[in-house]
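**Student:** Sequence first, then the predicted structure:
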Amino acid sequence: MGRPRAFDETAVIKAAASLFASRAYDGISVDDLVTHLGVHRNSLYKVFGSKRGLYLAALRWHLEHQVRPLLAKINAAPDPTRALRDMFVADTAGHDLDLLLLAVAERAPVDSEVAEEVARTMRDFDTAIARTLGGGAATADDGPSPLAYALTSAILGLRLRIRTGVEAVDAGTVLFERIHQPRH
């Protein structure tokens, strides 16, 4: 009979998500993971198979427990535009989109599993944004409007600017106020 696992797998995945959100995948070594997560190298490999296996588990956890709840809050809000703006302003401190952004930029182009996870989440993001515009797709086969895609890109781009230290909160506030203005 093997030894019982000496760590909480969910806690390790959460901590790994935070670490991967703070630095590029290639900028984190297995030694960094072992040191920051407090997990023995052999345990890490036994449970996750590889650094990539841990990354995928961390990304999936991040999307399920950080990004999708933000989108659900937007979809359930009586005023989705205000909820979206509030989520954006709150995210400037919480960094809840950082791992998604890094996955889009660095891992999705070279890893098909990451690309699938990111694509599914981006569709959910576009749908939430389309709701803020007053409706979703015209039919089940249609995607959100080009404006929803553009706004998703703008919101994620503003988050990137904040991540790099460029003040974007004011620009984000203006963007959301413009979305919220009644159309003539």
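**Tutor:** Yep, that arrived. Numbers count the residues shown, from 1 in each chain.
**Student:** From now on I want contacts and neighbour counts done on CA atoms only, so please keep to that.
**Tutor:** OK.
**Student:** Quick one: distance of stretch 111-118 to the chain centre.
**Tutor:** From the chain centre to the centre of stretch 111-118 is a distance of 13 Å (CA atoms, centre = their mean, to the nearest Å).
**Student:** Give me the contacts around that stretch.
**Tutor:** 56, 60, 100, 103, 104, 107, 108, 109 (CA atoms under 8 Å, 6 or more residues apart in numbering).
**Student:** Narrow those to just the buried residues.
**Tutor:** Among these, those scoring as buried are 56, 60, 100, 103, 104, 107, 108 (criterion: 16 or more other CA atoms under 10 Å).
**Student:** quick check, nearest of those residues to residue 162?
**Tutor:** Taking CA to CA as the measure, residue 162 lies nearest residue 100 of the buried ones among the contacts of stretch 111-118, at 14.5 Å.
**Student:** sorry, back to before: out of the buried ones among the contacts of stretch 111-118, which is nearest to residue 18?
**Tutor:** residue 100 (11.3 Å).
**Student:** here's the one I want to compare it with:
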Amino acid sequence: MVRSAAKLFATRSYDGTSVDDLVSHLGVHRNSLYKTFGSKRGLYLAALKWSLDHEVAGLAERVTAAGGHAEETHDILADAVTGPALDLVLLAAVERAPVDAEVARLVGEAFTALDRAVGAADRAAGNGDGDATATPVAATALLIGLRARSRSGTTDAGTLRADAALARLLGRP
């Protein structure tokens, strides 16, 4: 149920998803939803945590495991840019984090996990010359921005080249 809610929130956003939408989509009774999660926000937090534990953490693990190999890193990042794994954290960052401290904390944890993975890939590629803090943060920001562009339907050749450039930055042949 939490995974299905995460997908719904990642598609429609928190404000764009009503309790009626959740009840209908999840096939549960309103009272069951409230009894289990306390509120729409409670379910949202559970869905966001699920997304971070499964989708964002999985992405971070794959980037780290690629060991800085450019082609493998490119494939992983291309999937992240065009697929839904980052959608809930992206929406949470712009919609709920500015007004909800718990969401802001969770989004921060997601970004930190991605920063660490990108930093590991950067080090594995032998790119120790740059700023060990700034480079991973910039790369994570680029990854999130590329996903926002892709989600908006404005993916073009330049976006795909940016994805490849990010992979080259973090990879070695």
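**Tutor:** Perfect, I can see it now. Keep in mind that what you see is a predicted model, and the values were worked out from it rather than measured.
**Student:** ok, back up a step: inside helices: which ones of the buried ones among the contacts of stretch 111-118 of structure 1?
**Tutor:** 56, 60, 100 (DSSP state H).
**Student:** what sits against the alignment partner in structure 1 of residue 13 of structure 2?
**Tutor:** Correspondence of residue 13 of structure 2 to structure 1, assessed by TM-score structural alignment: residue 24. The neighbours of residue 24 of structure 1, taking CA under 8 Å, 6+ apart as the test, are 102, 106.
**Student:** Translate residue 154 of structure 2 into the numbering of structure 1.
**Tutor:** Residue 154 of structure 2 maps onto residue 166 in structure 1, by TM-score structural alignment.
**Student:** For the longest helix anywhere in structure 2, which residues meet the burial criterion?
**Tutor:** Under DSSP H, the helix in structure 2 containing the largest number of residues is helix 101-124. For helix 101-124 of structure 2, a neighbour-count test (16+ other CA under 10 Å) marks 103-104, 106-107, 110-124 as buried.
**Student:** who's in contact with the closest residue to residue 7 of structure 2 other than its chain neighbours?
**Tutor:** Closest residue in space to residue 7 of structure 2, ignoring its immediate chain neighbours: residue 88 at 7.7 Å, by CA to CA, 6 or more residues apart in numbering. Counting by CA under 8 Å, 6+ apart, residue 88 of structure 2 touches 6, 7, 9, 10, 11, 13, 48, 51.
**Student:** can you tell me how far the fourth one sits from residue 70 of structure 2?
**Tutor:** Okay, so that is residue 10 of structure 2. 29 Å (CA to CA, to the nearest Å).
**Student:** and the residue most central in space within structure 2, which of the three is it?
**Tutor:** A centroid search over structure 2 (CA atoms, centre = their mean) returns residue 86, at 2.5 Å, as the residue closest to the centre. At residue 86 of structure 2 the chain is in helix, as set by DSSP: H, G, I helix; E, B strand; the rest coil.
**Student:** Now do the contacts for the equivalent of it over in structure 1.
**Tutor:** Counting by TM-score structural alignment, residue 86 of structure 2 corresponds to residue 97 in structure 1. Neighbouring residues of residue 97 of structure 1 by CA under 8 Å, 6+ apart: 66, 67, 91, 159.
**Student:** give me that answer again for 7 Å
**Tutor:** Residue 97 of structure 1 makes contact with residue 67, according to CA atoms under 7 Å, 6 or more residues apart in numbering.
**Student:** go on, residue 53 of structure 2?
**Tutor:** Per CA under 7 Å, 6+ apart, neighbours of residue 53 of structure 2: none.
**Student:** which residue in structure 1 lines up with it?
**Tutor:** That one, residue 53 of structure 2, aligns with residue 64 by TM-score structural alignment.
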